[in-house]
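K.L.:
Please work out how this folds:
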Amino acid sequence: MDCVHYFSGRCRSCALMGQPYAAQVSEKERSVRALLPASVTWAPSITGPEHGFRNKAKMVVTGTVAAPVLGIADRAGVGVDLRDCGLYEPDLGNSFDVLARFVTLAGVTPYDVGERRGELKYLLVTVAPGGALMARFVLRSTESLLRIRKHLPALLAWLPQLAVVSVNLQPEHKAVLEGPEEIVLHGESLTMRVNGLDLHLRPQSFFQTNTEIAAALYRQVADWVAEAAPNRMWDLYCGVGGFALHCAAPDREVVGVEVSAEAIASARLSAAALPGALEFVAADATAWAQRQVTAAELVVVNPPRRGTGTELAGWLECSGVETVVYSSCNATTLARDLEQMPSLVPMRARLLDMFPQTPHYEVVTLLRRR
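P.N.:
Have a look, this model is predicted:
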């Protein structure tokens, strides 16, 4: 893949840009395998398109009301417009010019980091299979909220595929993408149809960046769970419930645990149409697991980059859980967590290239108690 922004030096986010895609995947495989025991059986890596795959955009907004810039800010705080970035799914990329036009129409001043003034910090946009969109305006305050409401009908006329529009308030001057308060202006949830299942994504809910590879990840985990055939299963750090929903069965009790209340609301909405005993709990995964009297036979964990941490890894080691499926976006923290649970032996693993053009990836590992 060639990118004018990368080769001109304007954007260096894609650290592997210019390398042949096969070489990128090969290097990821080499680095991940080096961190896991040599006895692990590896399935072939799962790859997808090397461009046009991103289903979400986190656009820094700079420039002026008349000429907003959507993309990133360089070290000097100068905006770099990335509306034509080749990583975005086409339906996502096609929305940016319309959203920029709306910023001008509604008179929402881009936030100036150096001057600490202005309103619009980020535009967060997600596209679902089929082209439906969610757009979130991250604002410093409610100063422009009435104008956004006033002109929202125009935006919906320009972009009728918008299923959800919301405002997120982030008043603090620090490098935090969004704040806790969300004001939904239109719709409720974005429907992500994956492997024949409708996953409902509300604002502030996490979903994987690459829909095609996420679908493959869910299928792989569902296959391993079907082989183990547990009567009880937990999905810790469940997000919108992707793993739990894919593993639901009439004779299986499945509990998903996630700290985000919005994600749990999304998961519950999706679960209503599925068979089996599906329960979703808004709680800290570690604290919730420690409170349970007995453990499930199988536990899926999908922690953030920092990993499960010592407490949860230690609990899994002593819990009596027979099978753990660990989905990780950072094999370094995965390897560290595995050291904390030596009775759970990595048996199988698979790399999924969720993030082409970057060193990042997803790796899923099947652990069984020795």
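
K.L.:
When you work out contacts or count neighbours from here on, use the C-alpha atoms and nothing else.
P.N.:
OK.

K.L.:
Moving C-terminal from the one helix or strand T332 maps to, which element do we reach first?
P.N.:
Taking DSSP states H and E as the definition, one finds T332 inside helix 331-339. Following helix 331-339 in sequence order, the next helix or strand is strand 344-352 (DSSP H and E).

K.L.:
Give me the next element, helix or strand, following that following strand.
P.N.:
strand 362-369.

K.L.:
before we move on, back to that, and the helix holding T332, how far out from the chain middle?
P.N.:
Centroid separation for helix 331-339 versus its chain: 20 Å, with C-alpha atoms, centre = their mean, to the nearest Å.

K.L.:
can you pull out the helices in this structure?
P.N.:
Applying DSSP state H to the chain gives helices spanning 4-7, 21-33, 90-93, 96-106, 145-158, 211-228, 242-246, 261-271, 285-291, 309-319, 331-339.

K.L.:
ok now the longest one, how far from the chain's centre?
P.N.:
On the basis of C-alpha atoms, centre = their mean, helix 211-228 is displaced by 16 Å from the centre of the chain it belongs to.

K.L.:
okay, the angle between that helix and strand 344-352?
P.N.:
Per axes from the mean of the first three to the mean of the last three C-alpha atoms, to 10 degrees, the angle that helix 211-228 makes with strand 344-352 is 150 degrees.

K.L.:
next one: the fourth one
P.N.:
For the pair helix 96-106 and strand 344-352, the angle between their directions (the same axes, to 10 degrees) equals 90 degrees.

K.L.:
Repeat that for the fifth one.
P.N.:
Between the direction of helix 145-158 and that of strand 344-352, the angle (the same axes, to 10 degrees) works out to 60 degrees.

K.L.:
residues in contact with helix 145-158?
P.N.:
V98, L99, F102, L105, A106, G107, V108, L162, V167, L185 (C-alpha atoms under 8 Å, 6 or more residues apart in numbering).

K.L.:
and this one, so I can compare the two:
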Amino acid sequence: MVTAKPEVELTVSRIVAGGAGMAELDGRKVFVPLTAPGERVRARLVLSKRDYAVARLQEVLEPSPHRRAPRCPLFGRCGGCQFQHLVPDEQLRVKREMVADALRRIGRLDLPVAPVLPAPDEWHYRNKTQYAVGIDRGPRVGFFVTGTHRIVPAEPCFLHPARFDAARRACADWLCGAAAQAYREHDHTGNLRHLALRTDGRRTIALVATRTRRISVELVERLAATPGVDAIVQNVNPEPGNRIFGPETRPILGEPGLEYELAGRRLRVSPTAFFQVNTAQAETIVALVRERLGDRRWTRIADLYCGVGAFALAVSDLAEQVTGVESSPVAVADARRNAELAGAGNAEFTEGDAAFLPADIGPADAVILDPPRKGVSRELIATLGAARPDRIVYVSCDPATLARDLALLGKTGYRAGDVQPVDMFPQTAQSSP
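P.N.:
Next up, the predicted model:
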């Protein structure tokens, strides 16, 4: 006998990290995705723990005035977006509240959080998309269903350029006749793992991630015939698991590199090197970093987790010496080439783990931190506390780890200033404080 999950009526008080609405039921927090603050909803409990529960929205009984119809028919199923049902101003308000909440709750910090800086475009802003490939009642190319590794063939996607959809379709059409090529994560068989598309606004590359060095000639021909695809690159990842890229990348067709312009600098970016997916808002963040460094002439600025050198080169005119540290050899090679393009003779780039600041880069009186989502290591925080640079500018992609790290830096004697969130990802629960 199957017992139906109970349905409950709830009033959503606010939206929390991850994008779900939060309500209370019998003293427990209940998290309900796809809701808005102030709404009364009917929801079905799908997970019940001692101190919290998760529910699936069944009906909005009293909608928020900030609710709108989502543009994408797959919203709520595809895991890419969480906020399409909220008007833009409400998305920004919610994201500001999420940042402030993380600072208070995790960092025990009562800091001023400025209004979120909106993106110029709420749609089609992404310069990169990564599609998963697999078998889900047949071969599929698309995005993961929320909370699963099932694949939904999302097309069109309203967050990236339309030409990406055409490349996805070309790959999916080929895969229909070559299902054995689709990667199966559970037993590490099949060959085609992911299809990634990247554009700098002028050129678009298709990055085909495979398990072996073999690549289908027919797939290459179909992608090459897709309007808007200028180059094809293969990345080989022979390791099991869901990591997208492996250590080997090789060009298959056309010129593989992309070139972005940021803060008046040309930045060459290799196919697997990191670059912000919202180019317009990357410009905003660069301007904020320069503003936080002020008009002072610095002796040395250290840019830790520097990637292809975007921040280091953007501030190279503010210092006698700029040093970038990055663990990816591909990104370091790009950064050195970008310094040559910029004529920035005072910029140098070192390959190394920024979490353990290399001693040979010399003392710095200003530091830029732009770590991955896991934030800054305790070892680096201790090193910074001992080195005492005059200023630290922290660029974060996760409010929770930012709050943790600011609290730890505070214990070394630093005092956090203002926090300026930037909406890098409209329609999603992510922001960059």
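
K.L.:
Please state their TM-score.
P.N.:
Scored against TM-score structural alignment, normalised by the length of the first structure, the superposed chains reach a TM-score of 0.85; 353 aligned residues with a C-alpha RMSD of 2.7 Å.

K.L.:
which of the helices of the first structure sits most buried?
P.N.:
Scoring those by mean neighbour count under mean count of other C-alpha atoms under 10 Å gives helix 242-246 as the most buried, with a mean of 25.

K.L.:
how about it, which residues of the second structure does it hit?
P.N.:
Using TM-score structural alignment, the residues of the second structure aligned to helix 242-246 of the first structure are 310-314.

K.L.:
what does E379 of the second structure align to in the first structure?
P.N.:
Correspondence of E379 of the second structure to the first structure, assessed by TM-score structural alignment: E311.

K.L.:
distance of the closest residue to its match other than its chain neighbours from W315 of the first structure?
P.N.:
Of all residues not flanking E311 of the first structure in the chain, T286 sits nearest, at 7.0 Å (C-alpha to C-alpha, 6 or more residues apart in numbering). Distance, T286 of the first structure to W315 of the first structure, using C-alpha to C-alpha, to the nearest Å: 8 Å.

K.L.:
go on, R336 of the first structure?
P.N.:
Distance from R336 of the first structure to W315 of the first structure, by C-alpha to C-alpha: 15 Å.

K.L.:
likewise V78 of the first structure?
P.N.:
For V78 of the first structure, the distance to W315 of the first structure - C-alpha to C-alpha - is 47 Å.

K.L.:
repeat for P160 of the first structure
P.N.:
Between P160 of the first structure and W315 of the first structure the computed distance is 48 Å (C-alpha to C-alpha).

K.L.:
try T47 of the first structure
P.N.:
34 Å.

K.L.:
next one: M341 of the first structure
P.N.:
9 Å.

K.L.:
With R291 of the first structure instead?
P.N.:
Counting by C-alpha to C-alpha - R291 of the first structure and W315 of the first structure are separated by 11 Å.

K.L.:
so F275 of the second structure touches L262, yeah?
P.N.:
No: between F275 of the second structure and L262 there is no contact under C-alpha atoms under 8 Å: 11.0 Å.

K.L.:
roughly how far is stretch 316-331 of the first structure from the heart of the chain?
P.N.:
20 Å.

K.L.:
so what's G114 of the first structure closest to, chain neighbours aside?
P.N.:
Using C-alpha to C-alpha, 6+ apart, the closest residue to G114 of the first structure is G77 (7.2 Å).

K.L.:
That neighbour: neighbour count?
P.N.:
Residues near G77 of the first structure, counting by other C-alpha atoms under 10 Å, number 12.

K.L.:
quick one: contacts for W234 of the first structure?
P.N.:
Taking C-alpha under 8 Å, 6+ apart, one finds A244, V254, V255, G256, V257, A296, L298, V299, V300 in contact with W234 of the first structure.

K.L.:
Between those residues, which sits nearest L123 of the first structure?
P.N.:
Distance to L123 of the first structure across these (C-alpha to C-alpha) is lowest for V257, with 28.3 Å.

K.L.:
Which position in the second structure pairs with the closest one?
P.N.:
So V257 of the first structure corresponds to V325, using TM-score structural alignment.

K.L.:
Now, the contacts of W234 of the first structure that are in strands?
P.N.:
V254, V255, G256, V257, L298, V299, V300 (DSSP state E).

K.L.:
ok, the fourth one touching L236?
P.N.:
Yes: under the criterion of C-alpha under 8 Å, V257 of the first structure lies in contact with L236, with a separation of 5.0 Å.

K.L.:
The ones in strands among the contacts of W234 of the first structure: which two are farthest apart?
P.N.:
V257 and L298 (13.9 Å).

K.L.:
Would you mind telling me which of those two has the busier surroundings?
P.N.:
Neighbours per residue (other C-alpha under 10 Å) separate V257 of the first structure from L298, with V257 holding more: 28 against 23.

K.L.:
need the contact list for that one.
P.N.:
V257 of the first structure neighbours (C-alpha under 8 Å, 6+ apart): 234-239, 264, 280-285, 288.

K.L.:
and of those residues, the nearest to Y21 of the first structure?
P.N.:
Comparing those against Y21 of the first structure with C-alpha to C-alpha places G239 closest, at 29.7 Å.

K.L.:
Can you get me a residue count around the closest one?
P.N.:
G239 of the first structure: 29 neighbours (other C-alpha under 10 Å).

K.L.:
separation between it and F53 of the first structure?
P.N.:
From G239 of the first structure to F53 of the first structure the distance is 21 Å (C-alpha to C-alpha).

K.L.:
Start and end of stretch 359-366 of the second structure, how far apart?
P.N.:
Terminal-residue distance, stretch 359-366 of the second structure (C-alpha to C-alpha): 16 Å.

K.L.:
Which residues does that stretch contact?
P.N.:
293, 298-302, 323, 350, 387-393.

K.L.:
got it, and stretch 255-265 of the second structure?
P.N.:
199-200, 203-205, 230-233, 266-271, 282-283, 286-287, 310, 313-314, 342.

K.L.:
that older thread, how far off centre is the match of helix 242-246 of the first structure?
P.N.:
For stretch 310-314 of the second structure - counting by C-alpha atoms, centre = their mean - the centre lies 19 Å from the chain centre.
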